[in-house]
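In: can't give you the sequence, but here's the structure:
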């Protein structure tokens, strides 16, 4: 199974769940006063394939826009990173984005991709080794949302060079702002004193552009959202009915976030794990948040997490941004 970004933005949050954890989380979420399901469960095989399709949609700007920034500003981004650094990519997934950066970093000490899917992680590392044989690559299978240690022989890099982090894909937006701040602080603890961090951040923009990106005309994102119910039926013995729920994506301006919901088409009772869950007409299951930042808003968040904000790169339309941070 190919691990891809949470919702349609970035890397999955947390480890792949064990079936018992999946059931516990679904029961807790559907039993809450405001029903919700964790976004990490989107990514079964079908969900991962649907995400790939989402990234190719004309409405979905984040992936192609960030790649364009990495191509256009690659030399400038590389210039802010320490020479001979160990580059740590948090939630690496596919190597598509880091490859755009590596071409501008011939003096890296090592590359450390970090992801929860060990088999996919190692296959991607092997493919990258074949293409960049001079680069030392040491994958780490870990949940980047929890503390972990860099390989002892690479921490700090040879000769005491500082480490550098890479966190593309606007994955930071899938965390509540307070959680995002804690995650950035944790990255600093992993990378150590003097570290640098390159982060992809989606920007606040016109509501119509945002909502179209998460509710495309072809219905691919709707299928991605609804596939979560199909997975619950298959793996947990649920009895969600086809046509019983519809996809909804909306921009919550007050919270500065895109929200994704599944909306009950009628009054109905659904069973999961032998337990009944009642839905009123129009009641929703909240399945995802994707926070959008202003440039100054994200710089303030980073500063509060112990990072000194540096250069920022955007596309000409200012749809997306890439930030350079240094550990204060």
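Out: Great, that's in hand. Quantities reported herein were computed from a predicted structural model and do not represent experimental measurements. Residues are numbered from 1 along each chain as shown.
In: contacts and neighbour counts: CA atoms only from here.
Out: Fine.
In: what about the helix or strand containing residue 182, distance to the chain center?
Out: Assessed by DSSP states H and E, residue 182 sits inside helix 177-191. Distance, stretch centre to chain centre, for helix 177-191: 14 Å (C-alpha atoms, centre = their mean, to the nearest Å).
In: again, but for stretch 294-313
Out: So, by C-alpha atoms, centre = their mean, the centroid of stretch 294-313 is 18 Å from its chain's centroid.
In: which outside residues touch that stretch?
Out: Stretch 294-313 is contacted by residues 69, 73, 177, 181-182, 184-185, 188, 201, 203-204, 321-328 when judged by C-alpha atoms under 8 Å, 6 or more residues apart in numbering.
In: report how many residues lie close to the residue lying closest to residue 327 once chain neighbours are set aside.
Out: Excluding the flanking residues, the one nearest residue 327 by C-alpha to C-alpha, 6 or more residues apart in numbering is residue 307, at 4.6 Å. For residue 307, the neighbour count with other C-alpha atoms under 10 Å is 23.
In: included below, for side-by-side comparison, is a second structure:
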């Protein structure tokens, strides 16, 4: 290990971004019906800690499934991409990223790690740990809001852009299209996108993953009301709402809601809002879209990206896909076709 040094943090957000964005989202989301909030407001320090607990719960399979694929495929990904720069969108704890860092380091191609996250604190923690543990890799971080900007850094080519955790599922179809187009425009012909995607499966399994028996997800969901109370002087009573996880079959997505247990009024003085809730009225706090191979592949193709590899875990619950800009894919038609595999090399 090396002694942690200083690494640059590029702030792409104005100083008042958090306050301005929160006020705008709350005013537009709660000031109309049906009421909604962006899932990004779930992740203050307490919310992030609760989510880390969720990833360890027996019902919550996505983290384990994605880690299984990465454990099995990181060396192959390193060989396919020969990445000189690894860019991680939404740095989080960067646990899974270490599997890629190790594989790319062994391959001898990696020169730089760049993390992007809306949270400067999370970004600094992740970058410090990687800067400490990986000798000879330049570590940098960018504070950015991926909903509005994806500032891919310059770096040693080719770049491998990793977006883990099926976070893409928090975007609806229009948001995904905009996000993918931005990425396709920013990627050079030699670059790659590595994307985690949770798959459509039996609804009971999905609902249990978002409504665990220990109640951790319920506390995680209610925590957003505490964020509004703290940041905007609101007077929400979290225990006056119940956590719901619902499977929306037509849209093929899980929705998390907070449903009012009784008629009540909540005030948000900072915005001059007075919100009347009927019994049973809800706030949608998160959507988590689930995917099928054919539809996600088509979405990517329509926005300028072609899937080159598609891997699943041993139970085909989660997918990790490698995509490239279409200009590169057209030039590589002589390569092996896209491969669809689960760990152990079993084609499906």
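Out: Sure thing, it's come through. Quantities reported herein were computed from a predicted structural model and do not represent experimental measurements.
In: let me see the TM-score of these two.
Out: Here the TM-score for the pair of chains, by TM-score structural alignment, normalised by the length of the first structure, is 0.88; 308 aligned residues with a C-alpha RMSD of 2.0 Å.
In: rewinding a little: in the second structure, which residues correspond to the helix holding residue 182 of the first structure?
Out: On the basis of TM-score structural alignment, helix 177-191 of the first structure is assigned to residues 173-187 in the second structure.
In: end to end, how far does stretch 273-288 of the first structure reach?
Out: 23 Å (C-alpha to C-alpha, to the nearest Å).
In: if you count neighbours, what's buried in that stretch?
Out: 273, 279, 283-288 (16 or more other C-alpha atoms under 10 Å).
In: with stretch 306-320 of the first structure instead?
Out: 306-309, 312-315, 319-320.
In: dump those residues to JSON lines, plus distance to residue 41 of the first structure and secondary structure.
Out: Output for these, formatted as JSON lines (distance: C-alpha to C-alpha, whole Å; DSSP: H, G, I helix; E, B strand; the rest coil):
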{"residue": "306", "distance to residue 41 of the first structure": "31", "secondary structure": "coil"}
{"residue": "307", "distance to residue 41 of the first structure": "31", "secondary structure": "strand"}
{"residue": "308", "distance to residue 41 of the first structure": "34", "secondary structure": "strand"}
{"residue": "309", "distance to residue 41 of the first structure": "33", "secondary structure": "strand"}
{"residue": "312", "distance to residue 41 of the first structure": "33", "secondary structure": "strand"}
{"residue": "313", "distance to residue 41 of the first structure": "32", "secondary structure": "strand"}
{"residue": "314", "distance to residue 41 of the first structure": "31", "secondary structure": "strand"}
{"residue": "315", "distance to residue 41 of the first structure": "32", "secondary structure": "coil"}
{"residue": "319", "distance to residue 41 of the first structure": "28", "secondary structure": "coil"}
{"residue": "320", "distance to residue 41 of the first structure": "26", "secondary structure": "strand"}
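In: need the strands for the stretch 1-150 of the second structure, in chain order.
Out: Applying DSSP state E, counting those that start in this stretch to the stretch 1-150 of the second structure gives strands spanning 9-11, 35-36, 85-89, 112-117, 138-143.
In: now swap in the stretch 151-300 of the first structure and tell me
Out: Counting by DSSP E, counting those that start in this stretch, the strands of the stretch 151-300 of the first structure are 164-167, 196-202, 245-252, 257-264, 268-272, 275-279, 284-291.
In: mean deviation of the first one from the second structure?
Out: Looking back up the chat, that one is strand 164-167 of the first structure. With mean C-alpha distance after the TM-score superposition for the first structure, strand 164-167 of the first structure departs from the second structure by a mean of 1.2 Å once superposed.
In: just give the closest residue to the aligned partner of residue 223 of the first structure in the second structure, not the sequence neighbours.
Out: Aligning on TM-score structural alignment places residue 223 of the first structure opposite residue 219 in the second structure. Using C-alpha to C-alpha, 6+ apart and skipping the chain neighbours, the partner closest in space to residue 219 of the second structure is residue 50 (7.7 Å).
In: ok, now residue 320 of the second structure?
Out: In space, residue 320 of the second structure is closest to residue 196, 4.6 Å off (C-alpha to C-alpha, 6+ apart).
In: around the corresponding residue of the first structure for the one you found, how many other residues sit close by?
Out: Mapped onto the first structure by TM-score structural alignment, residue 196 of the second structure lines up with residue 200. By other C-alpha under 10 Å, 26 other residues sit near residue 200 of the first structure.
In: got it, and residue 23 of the first structure?
Out: Around residue 23 of the first structure there are 18 residues (other C-alpha under 10 Å).
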